Structure formats: structure tokens, C-alpha cells
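A.B. asks: would you be able to build a 3D model of this:
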Amino acid sequence: MSLKSLIPNPIKTALKNIIPLSVIDQLEIITGERDALTPPSRMIFIGDGDFKKVGELTVSHIKDLVGLNATDRVLDVGSGIGRVAIPLTKYINPPGGYDGIEIVKEGVDWCNKEVHKRFPHFNFHHLNVYNKMYNPKGTMQGHELRFPFESLTFDLVILNSVFTHMLEADFERYLAEISRVLKKGARGYITMFLLNEESRRLNAQGKNKYERHLTPFTDKTMVYLQDLPESMIAFDETYAREAFAKAGLTIQNVQFGNWCGRENTVDYQDLLSVSKI
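C.D. replies: So this is what the prediction gives:
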């Protein structure tokens, strides 16, 4: 029996005002709501769905679409609070390794405390990059960012729902930095929303999942919320392909998602398989 069934969520929320958060966090473990390698529920700030199942599904997609080798040097851009890193610990072994970069410091701190201490070849880095939705107090602009890694370092890069929250200038800068730190022939697994004839038509018909109707933001993008574009942003597919190519990255394959109302897809977002030229 879990804490969720023992204590209704409204009561659990109220308890957080009178019981130390560390006690609530331990209760979640004691009652079986989570294990030590699942973050406390109060700290999870990434996406919807079951934390473990979504992470394992993402790793399954990575294995199927771009491959996963035990000795890969992996860069996880937007590592969140370890949802992908934790299942990856089953696959990546020294001399392989993992580096995650994330703009939400709380997620980085938890991962270094709980994941790194158990898997020293998994490292997490905080980049204080401004994002109106996730890090409004950030002191660094994404379009000026330089990743804290040497060139030609990584075999595989992962961006799971990162470009879905990023404006054009930042998007192009991140692509350039990804290309710089990837080895020649390296692979990339990237999820995003691509605007093409089909997705634009379905959006116009109001078919989008969760009723997230997009409206034009720039000539290359559409967004769900005009006053908070980083909440959900889609890029024109032609523009995105040109931006990847300019950065020296090739989109090898796209498995389009059901975000706009498509049927018979493998996931919500569009899944891109990428390679470094």
C-alpha cells in the first residue's frame, strides 16, 4: 500500500506545511510510493506520466532508433531530475560515461546526491540559462551558451523534450554546441514538434492532443501560449532541417508523433534520429 492510498493528496499537501519535507520524502520510500532512485514527488518538474515508465520508454526508443552501447560517452541535454539518466545506468558502463546538463538547479543537485553517488561515471552539471518557464532567474542567455565540454567528446546526445521549450536563437545555438562536442559519426536522439502540411492541417482542425491548439508566434514557429511561448513551441520542419544541416547535423529519420492528432504513432512527440557529419 502506498502513501498515495494511505493519505489523500490534499492531506499530504497540507502535511508539507507542518512536517519537514525530509520526513515526507522518507515516508514516500517507507510506504512504497517510490524507491531511493526516484525523486520525491514534490521535486518532479518534468512532463506528465509515471516517472519510471516514461524514462524506461525513452531509453527503449533510444535503443531502437539510434542504438545504445555500454561504452558510449553520452550527453543528456536537459537532464531534468534524472528520468532518462536513471534507466541509462543499466546500460552505460566505464569506460563509457554520462554527462547531464540542466538549467533547474534543484534537479541537478538531487541527481548528484542520489545518482552520482551510486554511479560515479554519471555526472550532472547546472547551467544557469534563462528560460521564462523553467528558469526565469537565469543569468545566462541560451544563444550565448557554450557547453562545458571539450570538442569531439561524445558518442551520443539525447534531447528529450528540450527544443519543445526553446526559442529560435537558443535552438540554433544549442545545435551548434551539440555539433561541436559530438565526435564525427556520433548519433543523436531528439524529440520536438515539427510543423509540416499534416501537422498544420490537424492543428487547424483542432485535433491536437490535450486541446493544445497552436497559433503563429514567428514565421518559423507556433506556440500554445503567446505570453509563455516556452511552454510548448513547434518549429517549421523545413527551417528545422536547414538549422540542423547548418550545424553539421543530419536528420536521418523522423517518427512523427501524435501530439497534433495523428494516429498509430509510437509516442507523443516527433522522434528524430540524428547523426554528426
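
A.B. asks: contacts and neighbour counts: CA atoms only from here.
C.D. replies: Will do.

A.B. asks: which stretches in the stretch 1-150 of the chain count as strands?
C.D. replies: Along the stretch 1-150 of the chain, the segments classed as strands by DSSP state E, counting those that start in this stretch run 73-77, 97-102, 122-126.

A.B. asks: the longest one versus strand 122-126: what angle between them?
C.D. replies: Our comparison of strand 97-102 with strand 122-126, counting by axes from the mean of the first three to the mean of the last three CA atoms, to 10 degrees, yields an angle of 20 degrees.

A.B. asks: another one to check against the first:
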Amino acid sequence: MHVDKHTMVPPEDLNIQFGGGDFLAVGREMFQFFRDKFDLQPQHKVLDVGCGAGRVAIGLTDYLEPPGEYHGFDTYPFGIEWCNERIAPHYPHFHFSISDVHNSTYNPFAQTKASEYVFPFEDDLFDVVVLRSVFTHMFPDDMLNYSSEIARVMRPGGHALITFFLLNEDSQAQQKRSGKGPAFQKFGLFYTENTEDPLDCVGYDEEFTRKMFAGCGLDISEVMYGSWCGRDGENMQDYVLLKKVLPL
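C.D. replies: Okay, here's the model as predicted:
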């Protein structure tokens, strides 16, 4: 059955909440990325952490097929409501749920801390996990917990894509020359653009993130540096590609 994808494009005010841009084009780009980098197959299971209004999901709807599945969760209820109204009824193997986790912008009244949240999935389930612009709004303890949960729910040999603002000598030098990107200030273990609302835009030292992932059993297979600091790059944020270490 043909489904008009334009009926699944959220209104602009909702789209802007999750980065804006061409909603359908982003979905197509992410699908192609997963095919090229992770050898995504129709029967694979995909987890989208911080799925928003379904930008990643929309690119997978014509490809994943049972027993393949897509699961997305987000703290922002309006995005999940949109996905459950416009996407899930046409694709029953696509599932969207609210994670009732505290976020000062998207879910300020929730009680559960991100540093304590347990993903509602069994171990070793997913072939691909994606987090777009999630760790750019998290404290270190939150990020460490989520990284541990990602490693737990990924199958051995599975892949993950996580986007960052990575601070290193090159990005800081590029930013100094270009004058572009967030005006980051050191704030404890991370960098923020706004010390009054530090989670609005967060950056991390690349070395710190590498050690964190290694401690969780995740190998960095590639870093694709973004254009946020003024360098040339296909993507705005830095893309970190991870693989779950195979057991000995």
C-alpha cells in the first residue's frame, strides 16, 4: 500500500524543535548513511534515542520489514504523539514511546534523571542505535549512563551513530580562525555556550568521550568531523561511529 510521505511531515513549528530543515530529505540521508556505513538490512532492528517527530524513522519506513523493527523514544510528548498519529498506523513494526526523563527544555516536570534511566529493552537486541543531537544536551553522568545502556541493548558487532560537538586542538583552532559555532566555555567536565542554561548546547573533549566509550565496551570505528567550528564537513555536528566489542 502506497503511503504519501508528505502526510507524515510535521508542521514547521514542531519540525524546528528537532533541528528543522527538509524533513524527508534528512530521513533519506540517514537511511543511505546506515546502508553505506552499517550495512543496514531489512530485517535489522533499529533504536532511535531522541527520535523527535520521526525524521530518522521516515527514511526507514519503506525498507525495514518484519522481523525488522524500529523503536524510537523521546522526552518530548508532542513529537511522540505526532509519530503515533501519522507514522505508526501505517507501519505496525515502527514503535514510538515517551521516555519520562527530566529535561529542562522538553520534559521539565519528569522525576527520572537521565543518569538513572534504564532503556526499556532487553540486552543485545538492536543492530543499529542512533542518537542525533542528544549528547549535545546532556551532563556527563547522563551521557555515561546512556552510553552504558546503548552498549547493553546493542547486539555484539552492532553499530551506533552519535553526534557531538567534539572539542580538540583542531576544532578549537578552526573556531578561533573562523569565528563560527557556539561560544563554548569550560564548565566542569564539559563545555557550554550558556552557563545559566548549560544543557542548551554542550560540547565535550574528544579524549574524554573516547575513554568513556572504551569503558563501556564500545569501539570508535570512525569520527566524521562536522562543520560547526568552521571546517569543511558534510554534516554540521561531529559524527562518532561506534561498534560493540565482540566477546572473546
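
A.B. asks: re the thing from before, would you turn the strands of the stretch 1-150 of the first structure into JSON lines with mean neighbour count and distance to residue 255 of the first structure?
C.D. replies: Conversion of the strands of the stretch 1-150 of the first structure to JSON lines gives the following (neighbours: other CA atoms under 10 Å; distance: least, CA to CA, whole Å):
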{"stretch": "strand 73-77", "mean neighbour count": "24", "distance to residue 255 of the first structure": "20"}
{"stretch": "strand 97-102", "mean neighbour count": "22", "distance to residue 255 of the first structure": "25"}
{"stretch": "strand 122-126", "mean neighbour count": "21", "distance to residue 255 of the first structure": "29"}
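
A.B. asks: among these, which is nearest residue 243 of the first structure?
C.D. replies: Nearest of these to residue 243 of the first structure, taken as CA to CA: strand 73-77 at 17.6 Å.

A.B. asks: which part of the second structure matches that closest one?
C.D. replies: Using TM-score structural alignment, strand 73-77 of the first structure lines up with residues 45-49 of the second structure.

A.B. asks: average offset of the matching stretch relative to the first structure?
C.D. replies: Comparison of stretch 45-49 of the second structure with the first structure after fitting gives an average deviation of 0.5 Å (mean CA distance after the TM-score superposition for the first structure).

A.B. asks: rewinding a little: adding distance to residue 40 of the first structure, write the strands of the stretch 1-150 of the first structure out as JSON lines.
C.D. replies: As requested, these are arranged in JSON lines below (distance: least, CA to CA, whole Å):
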{"stretch": "strand 73-77", "distance to residue 40 of the first structure": "21"}
{"stretch": "strand 97-102", "distance to residue 40 of the first structure": "18"}
{"stretch": "strand 122-126", "distance to residue 40 of the first structure": "18"}
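
A.B. asks: which one, of those strands, ends up nearest to residue 231 of the first structure?
C.D. replies: Taking CA to CA, strand 97-102 is the member of those nearest to residue 231 of the first structure, at 16.6 Å.

A.B. asks: residue 179 of the first structure and residue 247 touch, don't they?
C.D. replies: Yes: Residue 179 of the first structure is within contact range of residue 247, at 6.2 Å (criterion: CA atoms under 8 Å).

A.B. asks: which one's more surrounded, the two?
C.D. replies: Ranked by neighbour count (other CA atoms under 10 Å), residue 179 of the first structure and residue 247 place residue 179 first, with 25 against 20.

A.B. asks: map the more buried one onto the second structure.
C.D. replies: Superposed on the second structure with TM-score structural alignment, residue 179 of the first structure falls opposite residue 151.

A.B. asks: which residues does its match contact?
C.D. replies: Shown in contact with residue 151 of the second structure (CA atoms under 8 Å, 6 or more residues apart in numbering): 216, 217, 218, 244.

A.B. asks: highest neighbour count among these?
C.D. replies: In terms of neighbours by other CA under 10 Å, those top out with residue 218 at 27 neighbours.

A.B. asks: just to check, it is in contact with residue 243?
C.D. replies: Yes: contact criterion CA under 8 Å: residue 218 of the second structure and residue 243 qualify, at 5.6 Å.

A.B. asks: how near is the counterpart of residue 64 of the second structure in the first structure to residue 72 of the first structure?
C.D. replies: Aligning on TM-score structural alignment places residue 64 of the second structure opposite residue 92 in the first structure. Using CA to CA, to the nearest Å, one obtains 7 Å as the distance from residue 92 of the first structure to residue 72 of the first structure.

A.B. asks: post-alignment, the biggest strand by length in the second structure versus the first structure, mean distance?
C.D. replies: The longest strand of the second structure (DSSP state E) is strand 154-164. Its aligned residues in the first structure lie a mean 0.9 Å from strand 154-164 of the second structure after superposition (mean CA distance after the TM-score superposition for the first structure).

A.B. asks: who are the packing partners of that strand?
C.D. replies: For strand 154-164 of the second structure, the elements it packs on are strand 126-131, strand 238-244, judged by 3 or more CA pairs under 8 Å, 6 or more residues apart in numbering; DSSP states H and E.

A.B. asks: and the residue nearest the centre of the second structure?
C.D. replies: residue 131 (1.3 Å; CA atoms, centre = their mean).

A.B. asks: quick one: what's aligned to it in the first structure?
C.D. replies: Residue 131 of the second structure maps onto residue 159 in the first structure, by TM-score structural alignment.

A.B. asks: for that match, which non-adjacent residue is spatially closest?
C.D. replies: Leaving aside its sequence neighbours, residue 159 of the first structure sits nearest to residue 190 (CA to CA, 6 or more residues apart in numbering; 4.7 Å).

A.B. asks: that neighbour reaches residue 256, doesn't it?
C.D. replies: No: between residue 190 of the first structure and residue 256 there is no contact under CA under 8 Å: 11.9 Å.

A.B. asks: identify the contacts common to these two.
C.D. replies: residue 271.

A.B. asks: quick one, helices of the second structure?
C.D. replies: 12-17, 23-38, 55-58, 77-86, 140-153, 169-178, 206-215 (DSSP state H).

A.B. asks: mind listing what's buried in the fourth one?
C.D. replies: Meaning helix 77-86 of the second structure. Residues of helix 77-86 of the second structure classed as buried by neighbour count (16 or more other CA atoms under 10 Å): 77, 79, 80, 81, 82, 83, 84, 86.

A.B. asks: same check, this time on the first one
C.D. replies: By neighbour count, and taking 16+ other CA under 10 Å as the criterion, the buried residues in helix 12-17 of the second structure are 14, 15.

A.B. asks: residue in the second structure paired with the residue nearest to residue 159 of the first structure?
C.D. replies: In the second structure, the residue matched to residue 190 of the first structure (TM-score structural alignment) is residue 162.

A.B. asks: what sits against its match?
C.D. replies: By CA under 8 Å, 6+ apart, residue 162 of the second structure lies in contact with 130, 131, 132, 133, 134, 135, 239, 240, 241.
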